[in-house]
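Participant: my questions concern the predicted model and sequence given below.
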Amino acid sequence: MQLGSFVTSERRLADGIKIFQSVLPTKDEDRLVVLEFEHGTMIGVFDGHYSDELAEFASERLPRLIAEKFDPTAPDVDQVITQIFEDFDRSLILKVTELFEPGEDWTGEHWTDPGNIFEVVGYSKKDPKFAGARLAVVGTTVLLGIIDKSKKQVWVVSLGDSDAVCGRMQDGKLTPILMNDRHNCTDAKEVEKFLADHPGEQGLIKWNRVLGLLAITRALGDHQFKVQSRPLASRIMMYLYPSPAIPFDEWDKNGNTTPPYLSSSPAIRRFDLLPGDMFVFASDGLRDSMNQVPETERWDILMALVNGESRERQLGYGRVHASPEDNPAELLIRNMLFGDDSDKMAKELADSDRDDISVVVVDLGWTL
């Protein structure tokens, strides 16, 4: 993908659902998934960090694992999905530990020599062992929407801080309904739980980040924050380069010795659908692009733009009017970022510091 260039597509599914996708990449760490399966349709947004590797790997495998076990009539469907997430995450650290002897002691002098570590894990991503082990040191958030075949219900599965919003027609306008929990350091409930899990420790939240490094409190991967063995994290995993720089000495001084500091357990919500409902699934880059707008107004503005309304007063510029050939997901990104302001468009498209923005607009194909 190329900086400043939209990657846009659309699909029309057998049950009448229309899927519109658009990505505006910078780091190219987001991945989008649309999966038709026995019990319905699954939409996935995977937002990687430190690289695209785990977002790519998880997006190819996790939705299919869930599709194989998903039964909308089962009373334990939430527990089944949660177990799949947790098992998948455990499988990532096994890609590291299974390279060593069972019960390996990483505190030994032998493992202070990087050459001994490379002999086991490999020297670069060209080595399948090294490439597999790297999936444990990078990370990704996950957002899944599972629409049942009858289009009567949707399950929203969230791990991290992407966004799922239902647009419901009320009094002639699309009203936003936020459908997922947000797991990051700006969410008061997440922070309260996180602090309670590690009483007496210092530096747990710095700069609105877990241990000063990650804005999210839940993710797949990032096992330096999760493994019980500090030598495994500080000696072995740091050589699966390029890996994030972890200040282990500072963690020790602050008493940060009670991992895990990230969770791999998703939050799951189920909603009944009404005729006319539509969805927007988006990585957090879309939400962050609205920082000039109070959070209480952001989703109203988003749904107004989806519904073809102008919001020049809040955004400071006019919207681009839709034509029949426009992709609604791309048009939504354009109108959120710059609308009809050509100077702002040039600035935004050239911004290499902006987060990736990925959007899926779902038209359920209702016949009203």
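Facilitator: Received the coordinates, thanks. Treat the numbers as computed from the prediction; the structure is a model and nothing was measured.
Participant: alpha carbons only for contacts and neighbour counts from here, please
Facilitator: Will do.
Participant: let's verify the residue nearest the centre of the chain: helix, strand, or coil?
Facilitator: Note on the chain: the residue nearest the mean C-alpha position is T141, at 3.0 Å, using Cα atoms, centre = their mean. What DSSP: H, G, I helix; E, B strand; the rest coil gives for T141 is strand.
Participant: what sits against it?
Facilitator: 46-48, 55, 159-162, 218-220 (Cα atoms under 8 Å, 6 or more residues apart in numbering).
Participant: and it, how far is that from A350?
Facilitator: Taking Cα to Cα, to the nearest Å as the measure, T141 falls 26 Å from A350.
Participant: likewise for N116?
Facilitator: 44 Å.
Participant: same question, K18
Facilitator: For K18 relative to A350 (Cα to Cα), the value is 31 Å.
Participant: likewise for V157?
Facilitator: 33 Å.
Participant: give me the residues contacting stretch 227-234.
Facilitator: By Cα under 8 Å, 6+ apart, stretch 227-234 touches 106-107, 223-224, 246, 248, 258-260.
Participant: again with stretch 208-218
Facilitator: If you take Cα under 8 Å, 6+ apart as the criterion, stretch 208-218 is touched by 141, 159-161, 183-186, 190, 194, 203-206, 251, 261-266.
Participant: would you mind measuring the gap between the ends of it?
Facilitator: Here the two ends of stretch 208-218 are set 14 Å apart, with distance taken as Cα to Cα.
Participant: buried sites along it?
Facilitator: The neighbour-count check on stretch 208-218 (16 or more other Cα atoms under 10 Å) flags 208-211, 214-218 as buried.
Participant: comparison target below:
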Amino acid sequence: MASFKDNLAQFPTAQTDLGWEGAGPWDYRKVPEPVLSSLLASVAKANTSASVDIIDFQPQTGQSSEDRYIVQDWHFKNGTWKLLAIFDGHAGDETVKHVAAYLPGQLQSALIDLLAKSEWRIDPSSISNLLSKVIISYDDFLTKDLYDLFPGGVEELSKLSDDEVKAVIHDSGIGGPNHAKVARCMQGSTVLVSLIDPNRDNIWVASLGDCQAVLGIRSDRKASWDVTILSANHHAALPSEIEALRAKHPGEPEVSLNDRVLGGIAITRAVGDHIFKLDRLWCSKVLMNAEQRFRFHSAKPETLITRIFTPPYLSNEPQVRHVNLAEAKASNKREITFVMCSDGLLDLFDARDESDLRKVAQSWMELGSETKPENPRDPYDNGALRILREGLGGENEDQVAQQLTVEMTGKWLDDITALVYRIQ
């Protein structure tokens, strides 16, 4: 099947190092406008669903994104609720596919039950608790699936040979149901979930990992945006996260190495990633015997397992924020824009800490809130696409062309997903 780059042979070739000192150079195509904007919109899969602008971007040919997003309207007795979610998978796509397929339905069922019991009245704290409970239960279910493969528990597992373990977990080879259960525990995913009530008076955001959600409110187009970061950044490079991790595991100097949990993973909360959650026996006897191997750039799994003493080291408990939007509406705040993104977008804008994100979010709100594109070259009225374009180079067409068409064998950009919803 032909890739989008196969259609660019008509344009001249140049070379770039992508700004990486001592690297490259690599060939790229000098794609002119308006072809460049149309190509970007196509590769980014720019679209609008349920009034939400969406991009899902990975420019490397043949490289599928490990991001997933969900945009759904839930039509309940008390009106239409909106669910927005981004899941950023890592070490493979088994976990991220599963969480995207099952978690939204579990949240929907739990919300229906909660609202029915409360006679369809909204209790913000109850919905915050629901989000946390359902996400934790989802991850606990992955653990139960794994434990159920060996119902005798640790006593049984300790007596089995490696070949006997492999016979259980390699049912039908790679792709069997048991193998899939193990793979979902070996791989992992971040979780960023947002709920908005029918009157758009309330928004809840639950986060695990390093995807981000930002709310912008302003009274008119001449005013600056009042920006609120509604997600947490669960990253092992942050002092607060390291301090919390060390407090839970005193006397374990290797609980954090090189800004990674046990020297292996950069985030401190996720679903999946059970090598950081199970005891040493389950990791060594089951996970290490799986045909699908771990993929860590910073530590060998065999070494990482020797650092396990008091699991879990990775949390499945999300942080949940609630904002009463009715107060902003009542105070004549005429524009409310909400942006969610995977961490790949943060890399484009070099916005890894909270202060940088707040500054960058000002431009995101401006780009995301436009109702019509001011740039006639933009083929889409899509706020998420405009934000992506700015991060890739904005009006610097050559820089955008480099990021879009550079000829490299490996990834030069992380997967990037963004959702933009103009609440008011």
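Facilitator: The structure has been received and is ready for your questions. The model shown is predicted, which means the values in this text are computed figures rather than measured ones.
Participant: list just the nearest of the contacts of stretch 227-234 of structure 1 to S342 of structure 1.
Facilitator: Of all the contacts of stretch 227-234 of structure 1, S342 of structure 1 sits closest to I246, with 41.4 Å by Cα to Cα.
Participant: and the helices in the stretch 201-350 of structure 1?
Facilitator: 230-231, 248-253, 284-288, 295-306, 312-315, 328-337, 342-349 (DSSP state H, counting those that start in this stretch).
Participant: most tightly surrounded among the ones you listed?
Facilitator: helix 328-337 (a mean of 23; mean count of other Cα atoms under 10 Å).
Participant: so where is that one in structure 2?
Facilitator: Aligning helix 328-337 of structure 1 against structure 2 (TM-score structural alignment) gives residues 383-392.
Participant: longest strand of structure 2, counting residues only.
Facilitator: Scanning structure 2 for the strand with the most residues, using DSSP state E, yields strand 79-90.
Participant: can you give the contact residues for it?
Facilitator: Strand 79-90 of structure 2 is touched from outside by 66-75, 95-96, 99-100, 104, 187-199, 211, 340-342, 417, 419, with contacts defined as Cα under 8 Å, 6+ apart.
Participant: of the residues you listed, buried ones?
Facilitator: 66-69, 71-73, 95-96, 99-100, 104, 187-198, 211, 340-342, 417, 419.
Participant: so which of those are in helices?
Facilitator: 95-96, 99-100, 104 (DSSP state H).
Participant: which among those gets closest to A351 of structure 2?
Facilitator: Of these, the one sitting nearest to A351 of structure 2 (Cα to Cα) turns out to be V96, at 24.1 Å.
Participant: mind listing what the closest one touches?
Facilitator: Contact analysis of V96 of structure 2 by Cα under 8 Å, 6+ apart lists 66-68, 87-90, 188-189.
Participant: let's see that with 7 Å instead.
Facilitator: V96 of structure 2 makes contact with 68, 87-89, 188-189, according to Cα atoms under 7 Å, 6 or more residues apart in numbering.
Participant: got it, and D415 of structure 2?
Facilitator: Neighbouring residues of D415 of structure 2 by Cα under 7 Å, 6+ apart: 57-58, 65-67, 344.
Participant: which residue in structure 1 aligns with it?
Facilitator: Mapped onto structure 1 by TM-score structural alignment, D415 of structure 2 lines up with D356.
Participant: list the contacts of the closest residue to its match other than its chain neighbours.
Facilitator: The shortest distance from D356 of structure 1 to any non-neighbouring residue, by Cα to Cα, 6 or more residues apart in numbering, is to P25 (4.6 Å). Counting by Cα under 7 Å, 6+ apart, P25 of structure 1 touches 1-4, 356-357.
Participant: which one of these is nearest to K125 of structure 1?
Facilitator: M1 (20.6 Å).
Participant: count of residues packed around the closest one?
Facilitator: M1 of structure 1 has 12 neighbours, counted by other Cα atoms under 10 Å.
Participant: quick one: the strands in the stretch 151-300 of structure 1?
Facilitator: Secondary structure of the stretch 151-300 of structure 1 (DSSP state E, counting those that start in this stretch): strands at 153-159, 163-170, 173-178, 205-206, 209-210, 220-221, 267-272, 278-282.
Participant: out of those strands, nearest to V121 of structure 1?
Facilitator: With Cα to Cα as the criterion, V121 of structure 1 lies closest to strand 220-221 of the strands of the stretch 151-300 of structure 1, at 17.4 Å.
Participant: what's that closest one packed up against?
Facilitator: For strand 220-221 of structure 1, the packing partners by 3 or more Cα pairs under 7 Å, 6 or more residues apart in numbering; DSSP states H and E come out as helix 77-97, strand 139-148.
Participant: to what extent does it diverge from structure 2 after superposition?
Facilitator: Taken against structure 2, strand 220-221 of structure 1 registers an average deviation of 0.4 Å after superposition, with mean Cα distance after the TM-score superposition for structure 1.
Participant: what does that strand contact?
Facilitator: Here strand 220-221 of structure 1 has contacts from 89, 92, 135-141, 264, using Cα under 7 Å, 6+ apart.
Participant: tally of neighbours for the residue mapped onto Y241 of structure 1 from structure 2?
Facilitator: Superposed on structure 2 with TM-score structural alignment, Y241 of structure 1 falls opposite E291. By the measure other Cα under 10 Å, the count of residues near E291 of structure 2 is 15.
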